[in-house]
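> after the sequence you'll find the predicted model.
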Amino acid sequence: MTGSDTTRARQTCTPQRIGSLREITPKDIEDAVTVHTGNRVHGVHGALRSLFRALKREQVVFRDPARNVSATHVKRAPRRIPSDHLAGLLDRAPTAIAKAVVALVAIHALGSTEIRRLHLTDLNRSAGRLLAHRRGYKHTIYLDELTLKLLSDWLRERAER
């Protein structure tokens, strides 16, 4: 924590008007959490919830002001690959399966484990859907025309061999 973060946290977390922990409101908790960014938001929020849960259990405070306060963390989506780069990757892929894998990774953000777990029965070409197996559940992926064409080309090549 930098010096300016510490100063802002002190100013926000310990306003002059609070003389006891019983005077802390949910607004004070929100203010203390919003000072932080990134993973620190969850750490501060969790610590405050733990603190007030323990204080309530020990009957130091009568209500838990952190109970209904939620901390949100914005997780940025990965950037899209520009279409000219994607076309270049597809041109360099030597086989039909390689082109299909490039499309699944670049367009639909499937990981290597998810691609390895795919079965032929997971692909529904008529509906344009693919079921990806993820940690205990199946995720439906709606395929675009390019990916569907590449998967069909791979299946055609596979049947010919």
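Structure's in. What do you need?
> use CA for all of it now, contacts and neighbours both
OK.
> all strands for this protein, in order.
123-124, 129-134, 137-142 (DSSP state E).
> with mean neighbour count and distance to residue 160 added, can I get these in TSV?
Output for the strands of the chain, formatted as TSV (neighbours: other CA atoms under 10 Å; distance: least, CA to CA, whole Å):
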stretch	mean neighbour count	distance to residue 160
strand 123-124	17	19
strand 129-134	18	23
strand 137-142	13	27
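> could you dump these into CSV with distance to residue 55 added?
Output for the strands of the chain, formatted as CSV (distance: least, CA to CA, whole Å):
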stretch, distance to residue 55
strand 123-124, 54
strand 129-134, 40
strand 137-142, 39
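> take the one below as the second:
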Amino acid sequence: MKLTKPIKVFLALCAGAGLLAGGSALAKHAMTSPATVFSGPGSSWPVIAQIPAGAHVDVVNCYGGWNQGWCQVRYGKVKGFVKGATLAPAGHGNVAIAPVVAKWSVHIHKGPGRNWPVTGIVSQGKTVNKGACVTSWRGHWCRVTSGGVTGWAPQWELKRAGAIFD
């Protein structure tokens, strides 16, 4: 694959941050939590696919301006846009969909809110499989599974491990 200037800049940023050296942080985590692929650079565009965490993608371009934070990627026959914050370096110049991990020790609740009983705790840095999220007056909560525990966690307590963009 011939690298375009935006992709070279993206990879240079990764290397400059020391993120392409040696083993990738992705190798330490189980691969879960797919990234949603949209037909255009924004969540208002139609969803065309899901790409599993850990899957290597070809980055076509990352954009600034009105569509900043979105990257066009190719994964097999799928070509579309993902949030830049879902991408992480995967070593040797590769880019992958980053897994979702707990930012710190996260309480898993039986329902989407702190008023629900706690069913388990996910340790800081541990991979979770993040499912659908809901928004309520209590904030954004996501359905998660980790280590045999399934429940709800606050979205702000989860992150994509090794993601270049926040």
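It's in. All values reported here derive from a predicted model rather than from experimental measurement.
> quick TM-score on the pair, please.
Scored against TM-score structural alignment, normalised by the length of structure 1, the superposed chains reach a TM-score of 0.21; 56 aligned residues with a CA RMSD of 4.8 Å.
> so which residues of structure 2 form helices?
5-16 (DSSP state H).
> re earlier: go through the strands of structure 1 and name the closest to residue 8 of structure 1.
strand 129-134 (41.4 Å; CA to CA).
> now the closest residue to residue 138 of structure 1 other than its chain neighbours: how far from residue 48 of structure 1?
Closest residue in space to residue 138 of structure 1, ignoring its immediate chain neighbours: residue 132 at 5.5 Å, by CA to CA, 6 or more residues apart in numbering. Using CA to CA, to the nearest Å, one gets 38 Å for the distance from residue 132 of structure 1 to residue 48 of structure 1.
> same check, this time on residue 5 of structure 1
Where residue 48 of structure 1 is concerned, residue 5 of structure 1 sits at a distance of 18 Å (CA to CA).
> which of these two has more neighbours?
Each of residue 5 of structure 1 and residue 48 has its neighbours counted (other CA atoms under 10 Å); residue 48 has more, 19 against 12.
> could you point out the longest helix of structure 1?
Max-length helix for structure 1 by DSSP H is helix 40-57.
> doesn't residue 149 make contact with residue 119 of structure 2?
Yes - assessed by CA atoms under 8 Å, residue 119 of structure 2 is found in contact with residue 149 at 7.2 Å.
> can you list residues touching both of the two?
residue 108 (CA atoms under 8 Å, 6 or more residues apart in numbering).
> now do the helices in structure 1.
Going by DSSP H, structure 1 shows helices at 3-13, 26-34, 40-57, 83-92, 96-106, 112-116, 145-160.
> tell me how many other residues surround the residue nearest to residue 145 of structure 2 when sequence neighbours are not counted.
Once flanking residues are discounted, residue 145 of structure 2 sits nearest to residue 129: 5.2 Å by CA to CA, 6+ apart. Look at residue 129 of structure 2: counted by other CA under 10 Å, it has 20 neighbours.
> ok, residue 129 of structure 2 to residue 74 of structure 2 distance?
From residue 129 of structure 2 to residue 74 of structure 2 the distance is 23 Å (CA to CA).
> and for residue 5 of structure 2?
Taking CA to CA, one finds residue 5 of structure 2 at 17 Å from residue 74 of structure 2.
> in structure 2, spot the strand with the most residues.
Per DSSP E, structure 2 has its longest strand at strand 127-136.
> buried residues, that one. List them.
127-130 (16 or more other CA atoms under 10 Å).
> who's in contact with residue 74 of structure 2?
Per CA under 8 Å, 6+ apart, neighbours of residue 74 of structure 2: 57-60, 80.
> dump the residues you listed to TSV, plus distance to residue 134 of structure 2 and neighbour count.
Formatted as TSV, those follow (distance: CA to CA, whole Å; neighbours: other CA atoms under 10 Å):
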residue	distance to residue 134 of structure 2	neighbour count
57	28	20
58	30	17
59	30	24
60	31	16
80	24	21
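> next, format these as JSON lines and append distance to residue 159 of structure 2.
Listed next are these as JSON lines, based on distance: CA to CA, whole Å:
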{"residue": "57", "distance to residue 159 of structure 2": "19"}
{"residue": "58", "distance to residue 159 of structure 2": "22"}
{"residue": "59", "distance to residue 159 of structure 2": "21"}
{"residue": "60", "distance to residue 159 of structure 2": "24"}
{"residue": "80", "distance to residue 159 of structure 2": "22"}
